[in-house]
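J.: Sequence and predicted structure, then a few things I'm wondering about:
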Amino acid sequence: MMLKIKTRTEVESITPYVLGKRLNEIQEEFGLKEIRKLSENENIYGCSVKVKNYLANLAEQLHLYPDGSVTDSAAAVSTHLHVKRNQLVFGNGSDEVIRLIAKAYLNYGDEAVMADKTFPRYRSNVFLEGGKPVLVPLVNGVHDLSGMLEAITVKTKMVFVCNPNNPTGTIVGKEELLAFIEQIPSHILVIVDEAYYEYVTTDDYLQTIPLLSKFSNLVILRTFSKIYGLASLRIGYGVMNEEIATQLTKVKDVFNVNQVAQRAAEISIRDVAHVQTCKEKNQIERAFLEKELGKLGLTYFPSEANFMMIDCGCTGDEITNELLRNGIVVRTGSLLGFPNKIRYTIGTRNDNQKFVSILEQKLRQGEYK
């Protein structure tokens, strides 16, 4: 029987997020004994051992509702970042904070400026609230901030800058980003998504937290899903002007962040040593990959994150399938707006050597280049 209930026009126009196959399905399909998932930019070194110790003893708390105010996590983040508690809004991942921003501030027909190839949740949440995403093409994988400024109109309500950008891993320089923020009218929200902030090693990166006191329209997004290794628990947050935080709190669910995630986040942000270790390992392996890919004559966007967008000399689907047959799961660029590239989460040295070896073998066979 055909369903006669019509959905909202905005929902009908949205394509669902494409999820990869489960690891056990891939293993069964290709007859693999071992498989490495390097497709979703997760921290391959995992979470803090202190979190693991906590998780082993949490059964006695599962019957309780979580703290709707996220009190302890907020206190820990507030201390870590030197911001006020009422400047923080927590979500079921930082993507929920994006949804809250759209829900609280967008009226029908309002515009939101963003890169054309960036985190897709900006576009979908703006669209769902009746807003119009205004897409500005990247330039060599980097945000075109001058182009984004030119795209601002009287209808613009917010702009998004993903820094480092997902899926390219690139950043905009600190002077350029500061000049951009300074030129945005104060009635327009400037949302800087720093999901991969902790992985950045360059000095040419703008520290945005100190700018909150100067720019009341600035919102900074961070997450525990990446370097903190808590992707499965879903917790992220935004740092912003107290009045913006108040408005977002009005439209969020009361118990939007579960208690296990809250406690894990509190423990994680205090384990500075674990974060530093993961950052250093990622930096070493990123440099290794850059060197090895250079030897093979393969190009990539310069990354400041824990992943790289690589041109392997063939379609992204081709090399993705070849890697799958060898037990390595990556994200094909055809799903990210780069059909001739793949996005590879930087792995351990063993992962990266195997990855490079497969690429080298295919290049020698002349199948792709």
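T.: Everything's here; your move. All values reported here derive from a predicted model rather than from experimental measurement.

J.: From now on I want contacts and neighbour counts done on CA atoms only, so please keep to that.
T.: OK.

J.: List the contacts of the strand or helix carrying residue 282.
T.: For residue 282, the host element (DSSP states H and E) is helix 272-295. Residues outside helix 272-295 that contact it (C-alpha atoms under 8 Å, 6 or more residues apart in numbering): 43, 45, 48, 198-199, 201, 227-228, 299, 306, 346-349, 352, 356.

J.: Can you name the two of those that sit furthest apart?
T.: Greatest spatial distance in those: 48 and 299, 33.7 Å, computed using C-alpha to C-alpha.

J.: more neighbours, these two?
T.: A count of neighbours by other C-alpha atoms under 10 Å puts residue 48 above the other of residue 48 and residue 299, at 22 against 15.

J.: mind listing the helices in the chain by residue range?
T.: 9-12, 23-30, 49-55, 71-81, 94-105, 120-128, 145-150, 174-183, 242-251, 259-270, 272-295, 316-325, 349-364 (DSSP state H).

J.: Mind checking those for the one nearest to residue 64?
T.: Of all the helices of the chain, helix 259-270 comes closest under C-alpha to C-alpha, at 8.3 Å.

J.: so what does the closest one touch, helix or strand wise?
T.: Here helix 259-270 touches helix 49-55, helix 71-81, going by 3 or more C-alpha pairs under 8 Å, 6 or more residues apart in numbering; DSSP states H and E.

J.: contacting residues for residue 11?
T.: For residue 11, the contact set (C-alpha under 8 Å, 6+ apart) comprises residue 128.

J.: ok, structure two:
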Amino acid sequence: MDIKTLANQGVLGLHPYQPGKPVEELERELGISDIVKLASNENPLGLSPKAKAAIEQATAELTRYPDANGFYLKQKLAERWSVNPAQITLGNGSNEVLEILFRTFVSADSEVIYDQHAFIVYALLTQSIGAKAVPVASKAWGHDLEGMLASITDKTRMICVANPNNPTGTFLPTDALKAFLDKVPANILVVLDEAYYEYVEADVRAESHQWLAQYPNLIVSRTFSKAYGLAGLRVGYALTSEAMADLLNRVREPFNCNSLALAAATAVLDDAEYLAAGIELNNTEMARLEQYFTERKLPFIPSTGNFIAVEVGDAGAVYEALLQQGVIVRPVAGYGMPNHLRVSIGTQAENTRFMAAMDVVLAHR
């Protein structure tokens, strides 16, 4: 028997998500050490002291199941964003939040709209369900909201908007998003994926959590994996209407957030000093990389995240050459950007190392 004949049709054409290469894998492959990883948009500052203390305290209860409803984290998030705890759905990272949304609302006869260079998980989830993907051509590397509106049909169930977008780093201003939401029919869900929300300047970012009452079809997705430095613990959440959260929590797996993750996320929300230090470092080092790319005449896409996409020609070859020097960045050919590399913003020392390695590569072109 061919086991593939039993699989859902949408699964057969899938290719597994390719994360940034782990440091350990490169060590095994090349036998080198002192590796710099700038591939997965992680916080380079290490763990928040408050999160670390909370984790250490939570280890005493690891023989017990975690709180299936995440009571204390929901309370803290509800207070932070001025919503009711019943409007919150927790996930094993925002990736799982997206999966829960798709499993709840998208079916094989649905259509899902997203940007051609948007987070690849949208495409993977759409295909796995067997729904029709409707990628919309980008406009200056960013979302073409009018193009998305023009792509709506009677089968459209969901529109995914990443803001800032990964991997391009482009950003949609508040007025554009509001005008877009005003035009989307109420029976079509809009997922506003804000994984990099904290990196956007406070005076320009959309406070989208304040729009939930006005737009019952809106889902705001955020994560603790980036600015809050908990990528290894996997905690994300969605802010929605209470009615929508009720449906999502029917689909959500019990105990999907482990005890250490819940404790760390609850604690790190109070670590304003850690968050501010990460954002300051990101702004400073982003400016250094922009200056470097400008001086080397390497076109880049201005970014509002904690990463930057730079055009380097044969990106695959440059990526491999950087690996030989112990520097891991992210090729993004799978996002329709074969000439670009996405470089996460690291510490000053890590970014200096990347630039030195890049100079070596450029010298041999």
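T.: Now that the structure is in, tell me what you want to look at. A quick note: this is a predicted structure, and the numbers were derived from the prediction, not measured.

J.: Which of the contacts of helix 272-295 of the first structure has the largest number of neighbours?
T.: Once you tally neighbours by other C-alpha under 10 Å, residue 227 ends up highest among the contacts of helix 272-295 of the first structure, having 30 neighbours.

J.: Against residue 94 of the first structure, how distant is the residue nearest to it when sequence neighbours are not counted?
T.: Nearest residue to residue 227 of the first structure, sequence neighbours excluded (C-alpha to C-alpha, 6 or more residues apart in numbering): residue 43, at 5.5 Å. To residue 94 of the first structure, residue 43 of the first structure is 16 Å away according to C-alpha to C-alpha, to the nearest Å.

J.: Run through the residues that contact the residue nearest the centre of the second structure.
T.: The residue lying closest to the centre of the second structure (C-alpha atoms, centre = their mean) is residue 195, at 4.5 Å. By C-alpha under 8 Å, 6+ apart, the contact set of residue 195 of the second structure is 94, 162-164, 221-223, 225-226.

J.: and what of residue 167 of the second structure?
T.: Residue 167 of the second structure neighbours (C-alpha under 8 Å, 6+ apart): 117-119, 307-309, 332, 335, 342.

J.: go on, residue 203 of the second structure?
T.: So residue 203 of the second structure contacts nothing (C-alpha under 8 Å, 6+ apart).

J.: and if you look at residue 242 of the second structure?
T.: Residue 242 of the second structure touches 84, 86-88, counting by C-alpha under 8 Å, 6+ apart.

J.: which other residues reach stretch 76-96 of the second structure?
T.: Residues contacting stretch 76-96 of the second structure (C-alpha under 8 Å, 6+ apart): 70, 74-75, 97, 121, 195, 209-210, 221-225, 231, 234-246, 248-249, 252, 256-257, 266, 269.

J.: same deal with stretch 180-194 of the first structure?
T.: Taking C-alpha under 8 Å, 6+ apart as the rule, stretch 180-194 of the first structure contacts 145-146, 149, 156-164, 215-223.

J.: and those, which are buried?
T.: Buried by 16 or more other C-alpha atoms under 10 Å: 145, 149, 156-164, 215-223, out of the contacts of stretch 180-194 of the first structure.

J.: Would you check that residue 128 of the second structure makes contact with residue 14?
T.: Yes: using C-alpha atoms under 8 Å, residue 128 of the second structure is in contact with residue 14, at 7.1 Å.

J.: who has more neighbours, the two?
T.: Taking other C-alpha under 10 Å, residue 128 of the second structure and residue 14 do not tie; residue 128 has more neighbours (17 against 13).

J.: Run through the residues that contact that one.
T.: Residue 128 of the second structure neighbours (C-alpha under 8 Å, 6+ apart): 8-11, 14.

J.: Among these, give me the pair with the biggest separation.
T.: Among those, 8 and 14 lie farthest apart (C-alpha to C-alpha), at 10.7 Å.

J.: what's the distance between residue 259 of the first structure and residue 186 of the first structure?
T.: 36 Å.

J.: So for the two, which residue has more residues nearby?
T.: Taking other C-alpha under 10 Å, residue 259 of the first structure and residue 186 do not tie; residue 259 has more neighbours (21 against 13).

J.: ok, and the most crowded of the contacts of residue 242 of the second structure?
T.: Neighbour counts for the contacts of residue 242 of the second structure (other C-alpha under 10 Å) peak at residue 88, which has 28 neighbours.

J.: wait, residue 73 of the first structure sits on residue 262?
T.: Yes: contact criterion C-alpha under 8 Å: residue 73 of the first structure and residue 262 qualify, at 5.7 Å.

J.: just to revisit the earlier point, tabulate the helices of the first structure (a markdown table), appending distance to residue 135 of the first structure.
T.: Below are these laid out as a markdown table (distance: least, C-alpha to C-alpha, whole Å):
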| stretch | distance to residue 135 of the first structure |
| --- | --- |
| helix 9-12 | 17 |
| helix 23-30 | 34 |
| helix 49-55 | 40 |
| helix 71-81 | 32 |
| helix 94-105 | 16 |
| helix 120-128 | 9 |
| helix 145-150 | 8 |
| helix 174-183 | 17 |
| helix 242-251 | 25 |
| helix 259-270 | 34 |
| helix 272-295 | 30 |
| helix 316-325 | 23 |
| helix 349-364 | 33 |
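
J.: So for residue 113 of the first structure, which of the ones you listed sits nearest?
T.: helix 145-150 (6.5 Å).

J.: so how far does that closest one sit from its counterpart in the second structure?
T.: Average distance, helix 145-150 of the first structure versus aligned residues of the second structure after superposition (mean C-alpha distance after the TM-score superposition for the first structure): 0.5 Å.

J.: which helices and strands sit right next to that helix?
T.: So helix 145-150 of the first structure, by 3+ C-alpha pairs under 8 Å, 6+ apart, packs with strand 111-115, helix 174-183.

J.: what span of the second structure lines up against that helix?
T.: Under TM-score structural alignment, helix 145-150 of the first structure corresponds to residues 145-150 of the second structure.

J.: from the chain's centre, how far out does the matching stretch sit?
T.: 22 Å (C-alpha atoms, centre = their mean, to the nearest Å).

J.: what do you get for stretch 308-323 of the second structure?
T.: 21 Å.
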